[in-house]
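K.L.:
Fold the following.
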Amino acid sequence: MDNPLTWPVKIMAANSMYQIDRTILLARGNKEIDEGLFDHLSVMIVDILAASHTNLPQVITMKCHHNSQKKRQKSVHKAALFLGETKEILKILQQREIPSLDPDEATYIDEWRTFIEEDNGNSMASISSIGSETQQSNEEHVAIELYS
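P.N.:
Here you go, the predicted model:
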């Protein structure tokens, strides 16, 4: 199988959605679909969004560093737009406590998973064990980093 980092963005997104759905379904077992599932899904979405926005300063810094003035000006403009687009998401995320992880640790989903497990006790243990089973299989996992 090709390197997932070379996949088109839509394929990467579809694969990520598949992995998330699979984790939810395996964690829920044959339980009825109820409000608990919606709450569980909402928490997962917020956690993923929070984790993906923790490296926002690094992304903006990368966008602003170019040698030519024309490229730098265009990149700074894009970075400002990107920052503006995330303001609404960040407002929503402020409703949920963001862990006090080291900025370098916060960019790794495993660190978030560890924090959530410690924070929620055994409620996330089943999801963690599902993730470790998947990692031992032949499936490939995709780490998404924000580049432009």
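
K.L.:
From here on, just use CA atoms for contacts and neighbour counts.
P.N.:
Fine.

K.L.:
Which positions in stretch 109-124 come out as buried?
P.N.:
When neighbours are counted by 16 or more other C-alpha atoms under 10 Å, the buried residues of stretch 109-124 are found to be 111, 112, 113, 115, 116, 117, 124.

K.L.:
which among those residues gets closest to residue 86?
P.N.:
residue 112 (20.0 Å; C-alpha to C-alpha).

K.L.:
Now that closest one: which helix or strand?
P.N.:
In this assignment (DSSP states H and E), residue 112 forms part of helix 109-120.

K.L.:
Tell me which two in the buried residues of stretch 109-124 are the farthest apart.
P.N.:
Put simply, by C-alpha to C-alpha the two of the buried residues of stretch 109-124 set farthest apart are 111 and 124, 13.7 Å from each other.

K.L.:
which residues are contacting the following helix or strand past the helix holding residue 112?
P.N.:
Taking DSSP H and E as the definition, the helix or strand that follows helix 109-120 towards the C-terminus is helix 125-136. Residues from elsewhere that reach helix 125-136 (C-alpha atoms under 8 Å, 6 or more residues apart in numbering): 23, 24, 26, 27, 113, 117, 141.

K.L.:
compare with the first, here's sequence two:
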Amino acid sequence: MKAGRTKIRYPSELLADDGTRVTVRAPWAGAGVRDFGFVRFEAGDVFTEYYWRDRWYAVKEVRTGTGTLKGWYCDITRPAVRTGAELVVEDLDLDLWRSADGTDVRRLDEDEFAASGLAERDPGAAAAAVAALDTLERLARGDGFGALLM
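P.N.:
Predicted structure coming up:
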């Protein structure tokens, strides 16, 4: 979900749900290639996605179809909600990328977040989103990132 509307819907395989974290695997669901300049998402890529019911982010491990790790794309979201076979998260526009080797960590879409008006509509959610991005960036730049996904 984004701004109250369905942004994208795609099938995935449930790998685990421990009551707090939900892990799914899905092929790249976008239309065609998405080239960010620092990474390309394309047909054949496989995403292992980690969602939390108590955290304001989702972490997506991105691999090629042959298993080569590209890196992690992190979305800042409201906590995930799973109802039956459906997992719903609301994208809050902020993102973070961490390359496979950890040398490229970058905050993304801060301009979209500012333009979204969330800070005016829901200051608490906006503060939680910024705090989540700060936390993910700190983890991505340090040794704690791998433990996040264990």
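
K.L.:
TM-score for this pair?
P.N.:
Here the superposed chains carry a TM-score of 0.28, computed using TM-score structural alignment, normalised by the length of the first structure; 65 aligned residues with a C-alpha RMSD of 4.3 Å.

K.L.:
Closest one of the buried residues of stretch 109-124 of the first structure to residue 38 of the first structure?
P.N.:
Distance from residue 38 of the first structure was checked for each of those by C-alpha to C-alpha. The minimum falls on residue 124, at 15.3 Å.

K.L.:
rewinding a little: summarise which helices and strands the helix holding residue 112 of the first structure is packed against.
P.N.:
Using 3 or more C-alpha pairs under 8 Å, 6 or more residues apart in numbering; DSSP states H and E as the contact test, the elements touching helix 109-120 of the first structure are helix 35-53, helix 125-136.

K.L.:
which one of these lies closest to residue 15 of the first structure?
P.N.:
Proximity of those to residue 15 of the first structure was assessed by C-alpha to C-alpha; the nearest stretch is helix 125-136, lying at 13.6 Å.

K.L.:
and residue 139 of the second structure, how many residues sit next to it?
P.N.:
Neighbours of residue 139 of the second structure under the rule other C-alpha atoms under 10 Å: 15.

K.L.:
my guess is it meets residue 147, correct?
P.N.:
No - the pair residue 139 of the second structure and residue 147 fails to qualify as a contact (C-alpha atoms under 8 Å) at a distance of 9.2 Å.

K.L.:
can you list residues touching both of those two?
P.N.:
Shared between the contact lists of residue 139 of the second structure and residue 147 (criterion: C-alpha under 8 Å, 6+ apart) there are no residues.

K.L.:
who's in contact with stretch 135-148 of the second structure?
P.N.:
96, 98, 102, 105, 106, 107.

K.L.:
Could you report the distance from the closest residue to residue 37 of the first structure other than its chain neighbours to residue 116 of the first structure?
P.N.:
By the measure of C-alpha to C-alpha, 6 or more residues apart in numbering, the closest residue to residue 37 of the first structure outside its immediate chain neighbours is residue 28, 7.8 Å from it. The gap separating residue 28 of the first structure from residue 116 of the first structure is 18 Å, by C-alpha to C-alpha, to the nearest Å.
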